[in-house]
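Engineer: Next one to model:
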Amino acid sequence: MREPDDHTLHAVTDNPVTTACLARIEPAGKAWTLHWSTAGHPPPLTVTPDGRARYLNADPGVPLGVDTALPRPDHACPLSPGTTVILFTDGLVEHRDHPLDHGMNALAATAAAHAGLPLDEFCRALADRHPSDGHDDLAILALRTPA
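Structural biologist: As a prediction, the model looks like this:
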């Protein structure tokens, strides 16, 4: 995620500050690699087929539109077959009466508990059991690496 993203944002809105996460998954032999960069956005969440959930916490970049001179780090993480990657808006985990860690931990626990579901049911479970207070948008994008 680089400077053109910031310039595009300034061209399409009068409020040119937003968070984002850009990610791609590539084959790597018999496994997969997730490449991502964040601009002030929550990190991706991964869940293994046996239900181990973890956030891919890494150096975040500043939100889009804040300062084009500051770099946004790129990251990579190997993924085993059957791993689910979840990208989501902060509206899924933010609650005015609780620290953000509370919502993030609750989302990870819900994801781990439902790891074996087909993706559409998995996303529905995350949306139905979200820990937020509903004051913000809620979006979930999940994909599972092929076995």
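
Engineer: hey, let's count contacts and neighbours off CA atoms from now on
Structural biologist: Fine.

Engineer: Contact partners for the residue nearest to residue 35 when sequence neighbours are not counted?
Structural biologist: Nearest non-adjacent residue to residue 35, counting by C-alpha to C-alpha, 6 or more residues apart in numbering: residue 76, 4.4 Å away. Shown in contact with residue 76 (C-alpha atoms under 8 Å, 6 or more residues apart in numbering): 33-36.

Engineer: Please generate a structure for the following sequence too, so the two can be compared:
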Amino acid sequence: MPAAAVMSQVRNMLRALFSDRRTPPSDVLRQLDVTVAAGPGPAVTTVLVARVEPGKEDWVLHWCSAGHLPPLVIMPDGQAGYLLHEPGVPLGVDPALPCPDHRRRLPPGTTVVLFTDGLAEHPAHSIDEGMDALLEPAPVHAELPVEDLVHALADHHPGDGRDDMAVLALRLPAEA
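Structural biologist: Have a look, this model is predicted:
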């Protein structure tokens, strides 16, 4: 319950800070880290902030991570993989440490999936093994409507179900 309360506070602060859609995700996370550090007690948490921006014929995913797992992408042809990146350090560790921005061009029809570690985490195996196992159902269910895809990933997750699980997916429209 304490972790859920902290996440609720962080989420609300993030909403307020990310209202300006031109601010780079790294600046938002840096300000969020400073705000969290000024709060009533210690709060170490991972966060990933992402924004989808239109390109000429494609889309650009612009994101920054504070120690969070990488986004999962399912390409229009069904291939799935992670957007590996420098994840930075979790919020609450040291607001002075850099949080790098990342950008990746993605074709129309790509599905971007963000998720919490509870979806892949299991005490019997490493987080890398859990993430590899999460890649298995992704292409199988790639053509489902986004809501059904989220349910399929949650239903077939390799985690043990004891940690929080959240899954957010976005399918990029045909036109940028």
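
Engineer: Can you pull the TM-score for these?
Structural biologist: Superposed pair, TM-score by TM-score structural alignment, normalised by the length of structure 1: 0.95. Supporting alignment: 147 aligned residues with a C-alpha RMSD of 1.1 Å.

Engineer: can you give me the strands in structure 1?
Structural biologist: 20-28, 31-39, 45-47, 53-55, 75-79, 84-88, 140-144 (DSSP state E).

Engineer: Tell me which of those sits most buried.
Structural biologist: strand 45-47 (a mean of 23; mean count of other C-alpha atoms under 10 Å).

Engineer: what range in structure 2 matches that strand?
Structural biologist: Alignment of strand 45-47 of structure 1 against structure 2: residues 72-74, by TM-score structural alignment.

Engineer: Quick one: average offset of the matching stretch versus structure 1, please.
Structural biologist: Comparison of stretch 72-74 of structure 2 with structure 1 after fitting gives an average deviation of 0.5 Å (mean C-alpha distance after the TM-score superposition for structure 1).

Engineer: re earlier: any chance of the strands of structure 1 in JSON lines, plus distance to residue 115 of structure 1?
Structural biologist: Shown next, in JSON lines, are these (distance: least, C-alpha to C-alpha, whole Å):
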{"stretch": "strand 20-28", "distance to residue 115 of structure 1": "19"}
{"stretch": "strand 31-39", "distance to residue 115 of structure 1": "18"}
{"stretch": "strand 45-47", "distance to residue 115 of structure 1": "7"}
{"stretch": "strand 53-55", "distance to residue 115 of structure 1": "9"}
{"stretch": "strand 75-79", "distance to residue 115 of structure 1": "15"}
{"stretch": "strand 84-88", "distance to residue 115 of structure 1": "8"}
{"stretch": "strand 140-144", "distance to residue 115 of structure 1": "10"}
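
Engineer: picking that back up, trace the residue nearest to residue 35 of structure 1 over to structure 2, please.
Structural biologist: By TM-score structural alignment, residue 76 of structure 1 lines up with residue 103.

Engineer: now that match: how far from residue 49 of structure 2?
Structural biologist: 12 Å (C-alpha to C-alpha, to the nearest Å).
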